[in-house]
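[1] return a 3D structure for these sequence lines:
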Amino acid sequence: MSLYERLLSGEEKLSLVGLGYVGMPIAVAFAKKIKVVGYDFNAEKVALYKKGIDPTREVGDAAIKETSVDFTADPEKLRECKFHVVAVPTPVNEDHTPDLTPVESASRTLGKYLTKGSIVVYESTVYPGVTEDVCVPILEKESGLKCGVDFKVGYSPERINPGDKVHRLETITKIVSGMDKETLEEVANVYKLVALAGVHEAESIKVAEAAKVIENSQRDINIAFMNELSMIFHKMDIDTKSVLEAAGTKWNFLNFKPGLVGGHCIGVDPYYLTYKAESLGYHSQIILSGRRINDDMGKYIAESCVKKMIACDVPVKGARVGILGFTFKENCPDTRNTKVIDIYNELKEYGIDPIVVDPTADSDEANRLYGIAFDTMDDIHDMDAVIVAVAHEEFLGITTEDIKKWYAPSRGKRVFLDVKGIYNKNEFDEAEFAYWRL
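    The predicted model follows:
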């Protein structure tokens, strides 16, 4: 009987190592079909799951309360499982080199409890070669087992998009790969349980790793192009959104928009690819150029705000500036690698102490990572300028009359930056507003 069949019969269990925005939804999905152990070293996070609370908001509290996932912070439970999925973050260091610490640590932990006949599948985004050249030696060392003899490995890159309620695990094609034909068949069959749109069988683990890392690199480059266009069009006094709406009427025009590129995928993954390329003697040109543009957008937005203030005779030093939204994307509590922090820090360079409001963000995480304590919407008053940085649902219904109340009564023209262009610019009277959007 195959491992897939033993999982279906309940004879064996699947483990999910890493219960974040990616791992937890996968665990919940698999638990509808087979027995699942959900492991995370963060005992506080595990305690929330056990209470039926979803801090990621990816599946919701109701789904967490109903799921049969055995949530645990005890790695000993991994010994009960034969099919292991590792879904931990792969960030970058300050110098933009890959930080493989999380995936190495997860491999060490899993290796200690790995048993013969197991299959380990990595989902973390890495450069080609990490699974076999970095993770496998760690698994072998910690377990005392031999890969290819005692256990097998595969790779199936995560494609969960935090906050996206349309492109879910059940609705997207899942790439799968294995170290050999037998492993590939097992991995494909297991993932077909939850990837209802089907799987794509990559010819090797390295191909699957490369496919994932270029997906986000492609998006990064396209967004960088839009950001560069935005900067050019601002100098021409042309509204970028209007240009894109016009150009978008052509059937093959790619629908990308300018914006802040943060988070743990698009703003990170390209550096994994360029790092590997550098090690092979190739210096990336297009990819790194795009990264430089996108990494500078927070500074550009802050500078644009200051220029608008100066043009409106608003004293910059000590000005009251509100920033609405702090997460890396809309309707998602994740603040990791948010580029809104770049706006915040740049404004502080001008002697401004911004007020930050985000009803969606994980406030504890923001305070821990950035030392920022959020204010509330009630604190947005007597403003000299306001920047709506993230298009949260909570901000969409705000009217121009609501916005007017945010400013000091004596303020003449109100400096208002609508970074994502979520409002109708024609509703902002030029006599009353200095309106700006990316």
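[2] hey, let's count contacts and neighbours off CA atoms from now on
    OK.
[3] so how many other residues sit close to Cys332?
    Counted by other C-alpha atoms under 10 Å, the residues lying close to Cys332 total 19.
[4] what is the burial count for Glu201?
    The number of residues packed around Glu201, counting by other C-alpha under 10 Å, is 18.
[5] please name the residues that touch the nearest residue to it once chain neighbours are set aside.
    Sequence neighbours aside, Val176 is the residue nearest to Glu201 in space, at 5.2 Å (criterion: C-alpha to C-alpha, 6 or more residues apart in numbering). Neighbour list for Val176: 154-157, 184, 187-188, 191, 199-202, 208 [criterion: C-alpha atoms under 8 Å, 6 or more residues apart in numbering].
[6] go with 7 Å
    Taking C-alpha atoms under 7 Å, 6 or more residues apart in numbering as the criterion, Val176 is in contact with Tyr155, Ser156, Val187, Ala188, Val199, His200, Glu201, Ala202, Ala208.
[7] packing partners of the lengthiest helix in the chain?
    For the chain, the longest helix by residue count, based on DSSP state H, is helix 205-235. Counting contacts by 3 or more C-alpha pairs under 7 Å, 6 or more residues apart in numbering; DSSP states H and E, helix 205-235 packs against strand 151-155, strand 174-178, helix 269-279, helix 286-295.
[8] and the angle from the helix or strand just after it to helix 205-235?
    Towards the C-terminus, the helix or strand next in line after helix 205-235, according to DSSP states H and E, is helix 240-247. Relative orientation of helix 240-247 versus helix 205-235 (axes from the mean of the first three to the mean of the last three C-alpha atoms, to 10 degrees): 110 degrees.
[9] can you pull out the strands in the protein?
    For the chain, strands defined by DSSP state E occupy the ranges 13-17, 36-39, 70-72, 81-86, 118-122, 151-155, 174-178, 199-201, 321-324, 355-357, 385-388, 414-418, 433-436.
[10] can you report how many residues neighbour the closest residue to Ala29 other than its chain neighbours?
    In space, and not counting its chain neighbours, Ala29 is closest to Val194: 6.1 Å by C-alpha to C-alpha, 6+ apart. If you count neighbours by other C-alpha under 10 Å, Val194 ends up with 22.
[11] quick one: Val194 from Tyr282, how far?
    As judged by C-alpha to C-alpha, to the nearest Å, Val194 and Tyr282 stand 39 Å apart.
[12] re earlier: ok, the contacts of Val176 vs Ile232, which is closest?
    Each of the contacts of Val176 was checked against Ile232 using C-alpha to C-alpha; the closest is Ala208, at 37.0 Å.
[13] I have a second one here; can you model it like the first so I can compare?
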Amino acid sequence: MQNDSTTTVTVLGLGYVGLPLAVTLAKQFTVCGFDVDARRVEELRAHHDRTREIDADCLAASSLSLTDALADCPPSDFYIVTVPTPIGAENRPDLSIVEAASRSVGQLLGPAVAAGKRPIVVFESTVYPGVTEDICGPILERESGLSCGTDFFLGYSPERINPGDREHTIDRITKVVSGQTEEVLDRVADLYGAVTSGGVFRAASIRAAEAAKVIENAQRDINIAFMNEIAQIFARMDLSVGDVLAAARTKWNFLPFEPGLVGGHCIGVDPYYLSHRAEQLGHHPRVILAGRTTNDGMAQWVAERLHQARKERTGSVLMLGLTFKENVPDLRNSKVADLVAKLVSLGHGVTVHDPQADAREAHDEYGLTLDYDAMSRSYDLVVLAVPHRDYLAMSTDALRATVAPGGTLADLKGVLGADADWRL
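    A predicted model of the protein is given here:
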């Protein structure tokens, strides 16, 4: 069964993943975007995207309809769930948000079927294999009173959004798609294939597609963990890991990963979904958990190294950047916050500056106050933690002006070269 211009889509969750997807789909189909955050919906109606993924002109020109009222969502051919799947206590998967979204979709399925639709519920949220069919499917059945595989159907197409990346956008990447039946797979493939020039890859099953997503990020996490471990080893040898990697990269098949803080909504979270499921099945995932342990402890190690570089003298610290990566406002799972906390525990007074981050979110998430005037003063230790373009546009003299006499300028990402006093 082919989709056509009359196809109606409802996207649930309008964050970093859902909004770009909804806007892109709205170029080809009738699309409604739903989010439980009324403030978020109000901002989007005013053509303001706080994630900075979609600009005002694009929002103004889009045919996308927006609502925070579930009852306003129209009967749809597709319901696409793009809500977060974080981790909770003891790094266990927290499926509460995707379960709540499933309950919401379940309430919409009855009206859709009554309107003559054969709705497909597609999940994009990162999960371990089996969640879509074993957890979400039954919730949809209970809420709707309908039968999965007869009245409505399931699909899975893992998100591949990279915040701040203007090259690998939803309309250019290859989309992995899967469906409960061959007909459903065809419909899901047609939907995504209509909006991306990168084509679609038809996964063998929903579980295969779920697994593909979770290992993409686990693989990257493990590779960075290796870099972080060798950085710690070479530090004991008084070797610069940057110098070592510069030499190693001359080999044609050397993988160009770098050490650093691993945060954000994906890489620092998703491996725990796979490890959790592995443990449920009786397998202890040694490699995955070793990588997570190394990366989760990296901020504390860096703080201790900076403390030692200052000969364990406490003083004033300016932390440049708080977001989990450069040139985005995304503060989710920022390991810079862990770095700040460790420096404070060592006795340092830390001031945080970040031109990209939202002050209210920084306070609510981490209890940190952003000082937007912080760079007008000087400090004993200045740490370039996140190399936002705002910082890189500064002259060396201007950056040095924030360092007090006898102070230290530290560079965690190796972007300042010889201008830094300390490099990771």
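[14] can I get the strands of structure 1 in TSV with distance to Cys332 of structure 1?
    As requested, the strands of structure 1 are exported to TSV (distance: least, C-alpha to C-alpha, whole Å):
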stretch	distance to Cys332 of structure 1
strand 13-17	22
strand 36-39	22
strand 70-72	23
strand 81-86	22
strand 118-122	24
strand 151-155	27
strand 174-178	23
strand 199-201	27
strand 321-324	14
strand 355-357	14
strand 385-388	16
strand 414-418	19
strand 433-436	24
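[15] quick one: closest of those strands to Asp342 of structure 1.
    Asp342 of structure 1 sits nearest to strand 321-324 of all those, at 11.7 Å, using C-alpha to C-alpha.
[16] where does the closest one end up in structure 2?
    Counting by TM-score structural alignment, strand 321-324 of structure 1 pairs with residues 317-320 of structure 2.
[17] the closest residue to Asp379 of structure 1 other than its chain neighbours: neighbour count?
    Distances taken as C-alpha to C-alpha, 6+ apart place Ile355 nearest to Asp379 of structure 1, at 8.0 Å, with adjacent residues excluded. Around Ile355 of structure 1 there are 21 other residues, counting by other C-alpha under 10 Å.
[18] aligned counterpart of Leu25 of structure 2 in structure 1, please.
    Alignment of Leu25 of structure 2 against structure 1 is given by TM-score structural alignment, with Phe30 as its counterpart.
[19] who are the contact partners of the closest residue to that match other than its chain neighbours?
    The shortest distance from Phe30 of structure 1 to any residue that is not its chain neighbour, by C-alpha to C-alpha, 6+ apart, is 6.2 Å, and that residue is Val194. Val194 of structure 1 is in contact with Ala29, Phe30, Glu170, counting by C-alpha under 7 Å, 6+ apart.
[20] just Gly18 of structure 2 next, same as before
    For Gly18 of structure 2, the contacting residues are Val11, Thr82, by C-alpha under 7 Å, 6+ apart.
[21] again with Thr171 of structure 1
    Applying C-alpha under 7 Å, 6+ apart to Thr171 of structure 1 gives the contacts Ala195, Leu196, Ala197.
[22] cutoff 10 Å now
    Remark: with contacts taken as C-alpha atoms under 10 Å, 6 or more residues apart in numbering, Thr171 of structure 1 is in contact with Val194, Ala195, Leu196, Ala197, Gly198.
[23] where's Glu99 of structure 2 relative to Thr132 of structure 2, distance?
    Using C-alpha to C-alpha, we find Glu99 of structure 2 at a distance of 10 Å from Thr132 of structure 2.
[24] compare these two (neighbour count), which wins?
    More neighbours sit around Thr132 than around the other of Glu99 of structure 2 and Thr132, counting by other C-alpha under 10 Å; the figures are 24 against 19.
[25] re the thing from before, nearest to Tyr272 of structure 1 among the contacts of Thr171 of structure 1?
    Among the contacts of Thr171 of structure 1, Ala195 lies closest to Tyr272 of structure 1 (C-alpha to C-alpha), at 26.2 Å.
[26] what is the neighbour count of the closest residue to Ser205 of structure 2 other than its chain neighbours?
    Using C-alpha to C-alpha, 6+ apart and skipping residues adjacent in sequence, the residue nearest Ser205 of structure 2 is Ser178, 5.8 Å away. Other residues near Ser178 of structure 2 number 30, with proximity taken as other C-alpha under 10 Å.
[27] over to Tyr272 of structure 2?
    Taking other C-alpha under 10 Å as the neighbour definition, Tyr272 of structure 2 ends up with a count of 25.
[28] so it touches Arg286, yeah?
    No: using C-alpha atoms under 10 Å as the test, Tyr272 of structure 2 is too far from Arg286 to be in contact (11.9 Å).
[29] overlap in contacts, these two.
    Shared contacts of Tyr272 of structure 2 and Arg286, defined by C-alpha under 10 Å, 6+ apart, are found at Arg292.
[30] look up how far Ala231 of structure 2 lies from the spatially closest residue to Leu274 of structure 2 that is not a sequence neighbour.
    Counting by C-alpha to C-alpha, 6+ apart, the nearest residue to Leu274 of structure 2 once its immediate chain neighbours are dropped is Tyr128, at 5.6 Å. For Tyr128 of structure 2, the distance to Ala231 of structure 2 under the criterion C-alpha to C-alpha works out to 31 Å.
[31] of the two, which one has the most company?
    More neighbours surround Tyr128 than the other of Tyr128 of structure 2 and Ala231, with 26 against 22 (other C-alpha under 10 Å).
[32] verify the contact between the more buried one and Val214 for me.
    Yes: in terms of C-alpha under 10 Å, Tyr128 of structure 2 counts as a neighbour of Val214; the distance is 6.7 Å.
[33] shared neighbours, those two?
    Asp270, Pro271, Tyr272, Tyr273, Leu274.
[34] contacting residues for the third one?
    Under the criterion of C-alpha under 10 Å, 6+ apart, the contact list for Tyr272 of structure 2 reads 86-87, 90-93, 127-128, 214, 218, 278, 285, 288-289, 292.
[35] selection in ChimeraX covering whichever of those residues are buried, please.
    Selecting the buried subset of these in ChimeraX, with 16 or more other C-alpha atoms under 10 Å as the burial test, is done by:
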select :86,87,93,127,128,214,218,288,289,292
